[in-house]
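Trainee: give me a model of this one.
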Amino acid sequence: MQLSIGTPYRENAIVSIAQAAISRAQLEHFYTTLYLARWQPGVQRLPLIGPKLAKGLGRRAYAGIPTAQVTNLAILSELVHISTRRLLGSRWPALAANRMYRVKAQFDKAVARRLNKQPTDVLVGMYGASLESFRVIQQHGGMAVLNFVNSHPAEQNRYLVELAGLDAIHHEMIPAWVSARVEGELALADLVLVPSRFVAEQLLKHGVSSDKIAMLPYGVDLQAFHPQSRPESDKHAVELLYVGQISHRKGIRVLLDAARRCRELPVRFTLIGPMVSSEVFAGGLPANVTYAGASLPGGVAEAMRRADLFVLPTLEDACALVVLEAMAAALPVVTTINNGSGELIEDGRDGLIIPPGDANALVRAVTRLVEEPELRRQLGDAARQKVQSAHSWDAYGASVLQAIDARSQQLAQRGVQRA
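Mentor: The predicted structure follows:
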């Protein structure tokens, strides 16, 4: 059984699926927008800008996937999207968001054209970028597998209205035409990969059959994300880290509200992540908060090794990977019940779970961790033990292939022509 993958951007789960398929000699094609690994060696040698440019290209180089199996599609659309996001994203975020969705649709059409000429047994496609591809693959008797990396659009919009007070035209809301595409993908998919019970229950609520939902929690790179010894020091403040989009959805307003209420505590808040909704910073940042930008020179892993605790007060999240990464770095984590990765945390044992949108609860959790260093150590150690014993990307990729095999056999027994 040969498998092809379509993803318009780098996504850890789908890369691990590709790597697992390669290990079984099953990967036929890997379709994406910009895969630039072959350019890295050359630009590395350029004076002055070479190393920096090579690092940027590295974000488009997927380790372990041979260049011969990679096909770049919708390249111009992706370049326009990147330019729009970087040049105009902060001033016109709605335009940047629209371009992102349009790239996915254009990429999907390009994959569909390829599949008409080169059918495959199984296509693994991404949320919002697979509608036309799924139609074609099923016309050829293949199996459609949807990597459902977000919440259901209707549920995501509901949370943004109820917990963030956004209106229907805000750029963080999922547009109606995108929601319709995702509904179509769910209807066509033979198998839907979800990372959490949080998302699985949403899909069941919206009529997706339980027999085509595979709930498989994400993995984490245990080599990149690991603890380092934190000897006693003379520093006067506990370092609290947030990593993620600067947006309403991620609970930034709640986080800033909590930071203001923690101004008497010896704690410093550092925020890292791309700016999505600059209005969440309206009124300025509290004195104990620093926004470090979209990234740091040492990367997220290094920032986590320097931090004392990690907070993600998200209003909704299918399965925020940064939580697993923080756990792997032995950081005590505070996150919400609306975060799928929070399902891995046993409250009070290997992290703290709070209600979404509740600044008071966040203040109480932060205060507790700031004032109890031994609790921070215990939660962090337990978190590391949990993820290293059960959550690797290798295990995730293998479990997806097993789920595809099982679903294929199930469909065959019912007389459905699939791979």
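Trainee: going by C-alpha atoms from here, please, whenever you check contacts or count neighbours.
Mentor: Noted.
Trainee: element containing residue 395, please.
Mentor: Take DSSP states H and E as the rule and residue 395 turns out to sit in helix 393-413.
Trainee: and that helix, how far out from the chain middle?
Mentor: From the chain centre to the centre of helix 393-413 is a distance of 22 Å (Cα atoms, centre = their mean, to the nearest Å).
Trainee: who are the packing partners of it?
Mentor: Helix 393-413 sits against helix 12-23, strand 191-194, with contacts defined as 3 or more Cα pairs under 8 Å, 6 or more residues apart in numbering; DSSP states H and E.
Trainee: let's see that with 7 Å instead.
Mentor: Counting contacts by 3 or more Cα pairs under 7 Å, 6 or more residues apart in numbering; DSSP states H and E, helix 393-413 packs against helix 12-23.
Trainee: next secondary structure after the helix it packs on?
Mentor: Counting by DSSP H and E, the next helix or strand C-terminal to helix 12-23 is strand 27-32.
Trainee: one more to line up against the first:
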Amino acid sequence: MSVDRTVVSVMGRFHAFDLARELDRRGRLARLFTSYPSSLLPRFGLDPAMGRTLPWVELSTRALRKVAPERGRRHAPWFARRYDRWVAAQLEEGPSAFIGWSGQCRASLERARDLGMTTIVERGSAHIEVQRDLLAAEFERAGLRPVLPHPAVVEAELAEYELADFVQVPSEFARASFVERGFDPAKILVNAYGVELGAFSPPVRQPAGFRVLFCGRASVQKGIGHLLAGFAALDAPEAELWIQGAVEQDAEHYRAECTDERVKWLGHRPQHDLPSVYREAHVFCLPSIQDGFGLVVPQAMASGLPVVVTSSTGAADMVREGVDGHVVPPGDAAAITAVLRNLHADRERLRTMSAAAAERVGSGWSWSDYGARAVELLERARAMCGHAPVVIPGPGAATTLRRAG
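Mentor: Now for the predicted structure:
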């Protein structure tokens, strides 16, 4: 009996490499298209023979973003179209499904449909219009010049949503954003991301002091201003806030104006350094204005950190309120302060929550678990055609799948 195999296409990497690796381990990967050089694929557990790559796109976009960030943003849609057309020209008969990353797969979706594949757009954030509107409101509130998705990107994504058989998202927050925009719930798949459990683990003993950690690109979208304000109101002279990651241009003024010596701007570090950074912290905070999931959240929990996230951060799905973390409203610095104050004052509770966080991630949140759910979703997506909803068990909220007739 033939086995259904899937094509995965991504300009860049994102979690597409994790998806491709897990599909390949199960004999379900037909091909990985990417702009990453093939020589880098083994670093992520991928067989270079399974990949087709267009590295000049990756090198060009990275160089442009580095030397001229604004030009890089303006030209991003052009590079995405070039990559998409290249993928479309490479697609062949045989695979049963195609998964393309949003904003870069319109032509390849059309070609995959012509070849009889089930087509899925992978969207890692909220619906593009919801993302745009949430960010516009936040920039206005902060009195900053808005940096929003390029109109060409919005247009391309909307077309992709309509073209595809399904849109796949990582969280209930992201799913709800599509429903809010009138999107057919029958076309939405949900599969929460995973974490490499072998790479992240709690420290042998809790470090001294009280250290709050943020990991990721510090930006308006990630709520960095609210985190700084919330921490500033914490009356704990020995406490520290570590900001691990590059600072986006829209958040540079926060760093320039920050005079609190307790705040440490660590800058970017390679992925393999992150486990040791997590083990030096006591609490993790990701107060995003919008975030489809936040891969750093399960990493932090696997490292034994209680997490503080907003209800607009998709990884809130995995947080058990008051058990292994807290969910606060987006843009609420006072709520962040209150949570940090309580955790700082009750170290026994902090230790209990730390153990609960590590335990939580160990059950259903590995990349292997994600891969198993991905295969089941693909199988049922292929089979469904106008049937009643099917509930697929997941580690958080149940996943509902129904294909529109």
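Trainee: give me the mean distance between the helix holding residue 395 of the first structure and the second structure.
Mentor: Its aligned residues in the second structure lie a mean 1.9 Å from helix 393-413 of the first structure after superposition (mean Cα distance after the TM-score superposition for the first structure).
Trainee: so what touches that helix?
Mentor: When contacts are defined by Cα atoms under 7 Å, 6 or more residues apart in numbering, helix 393-413 of the first structure is touched by residues 16, 17, 20, 214, 218, 219, 220, 221, 418, 419.
Trainee: trace the fourth one over to the second structure, please.
Mentor: When the two structures are superposed using TM-score structural alignment, residue 214 of the first structure falls opposite residue 189 in the second structure.
Trainee: run a quick neighbour tally on its match.
Mentor: As a burial measure, residue 189 of the second structure scores 25 neighbours (other Cα atoms under 10 Å).
Trainee: so it: helix, strand or coil?
Mentor: Classification of residue 189 of the second structure by DSSP: H, G, I helix; E, B strand; the rest coil places it in strand.
Trainee: which non-adjacent residue is nearest it?
Mentor: Distance criterion Cα to Cα, 6 or more residues apart in numbering; nearest residue to residue 189 of the second structure, sequence neighbours excluded, is residue 168 at 4.5 Å.
Trainee: buried stuff in the helix ranked longest in the second structure?
Mentor: If you go by DSSP state H, the second structure has its longest helix at helix 69-90. Neighbour-count burial for helix 69-90 of the second structure flags 69, 72-73, 76-77, 79-81, 83-88 (criterion: 16 or more other Cα atoms under 10 Å).
Trainee: any idea which of those residues is closest to residue 245 of the second structure?
Mentor: residue 69 (17.1 Å; Cα to Cα).
Trainee: quick one on the thing from earlier: next, the buried residues of the helix holding residue 395 of the first structure.
Mentor: Within helix 393-413 of the first structure, the residues that count as buried by 16+ other Cα under 10 Å are 393, 396, 397, 398, 399, 400, 401, 403, 404, 407, 408.
Trainee: one more: stretch 371-389 of the first structure?
Mentor: Going by neighbour count (16+ other Cα under 10 Å), the buried part of stretch 371-389 of the first structure is 375-384, 386-388.
Trainee: corresponding residues in the second structure for that stretch?
Mentor: Under TM-score structural alignment, the alignment places stretch 371-389 of the first structure onto residues 345-363 of the second structure.
Trainee: residue 29 of the second structure contacts residue 22, doesn't it?
Mentor: No. Look at residue 29 of the second structure against residue 22 with Cα atoms under 7 Å: they stay out of range, at 8.4 Å.
Trainee: does residue 138 of the first structure lie in a helix or a strand, and which?
Mentor: Taking DSSP H and E as the definition, one finds residue 138 of the first structure inside helix 131-139.
Trainee: give me the buried entries from the contacts of helix 393-413 of the first structure.
Mentor: Neighbour counting with 16+ other Cα under 10 Å marks 16, 17, 20, 214, 218, 219, 220, 221, 418, 419 as buried within the contacts of helix 393-413 of the first structure.
Trainee: how close does the nearest residue to the first one once chain neighbours are set aside sit to residue 375 of the first structure?
Mentor: I take that to be residue 16 of the first structure. Spatially, and ignoring its direct neighbours in sequence, residue 16 of the first structure is nearest to residue 397 (5.1 Å; Cα to Cα, 6+ apart). Relative to residue 375 of the first structure, residue 397 of the first structure is positioned 34 Å away (Cα to Cα, to the nearest Å).
Trainee: please report the distance of the counterpart of residue 28 of the second structure in the first structure from residue 19 of the first structure.
Mentor: Under the alignment (TM-score structural alignment), residue 28 of the second structure maps onto residue 26 of the first structure. To residue 19 of the first structure, residue 26 of the first structure is 10 Å away according to Cα to Cα.
Trainee: also residue 309 of the first structure?
Mentor: 32 Å.
Trainee: who's more crowded, the two?
Mentor: More neighbours surround residue 309 than the other of residue 309 of the first structure and residue 19, with 29 against 23 (other Cα under 10 Å).
Trainee: wait, isn't the more buried one in contact with residue 331?
Mentor: Yes. Shown here, residue 309 of the first structure and residue 331 form a contact pair, counting by Cα under 7 Å, at 5.2 Å.
Trainee: residues of stretch 275-288 of the second structure that come out buried?
Mentor: Applying 16+ other Cα under 10 Å to stretch 275-288 of the second structure flags 275, 277-288 as buried.
Trainee: next, the angle helix 12-23 makes with the helix holding residue 395 of the first structure.
Mentor: With axes from the mean of the first three to the mean of the last three Cα atoms, to 10 degrees defining the directions, helix 393-413 of the first structure sits at 70 degrees from helix 12-23.
Trainee: cool, thanks, talk later.
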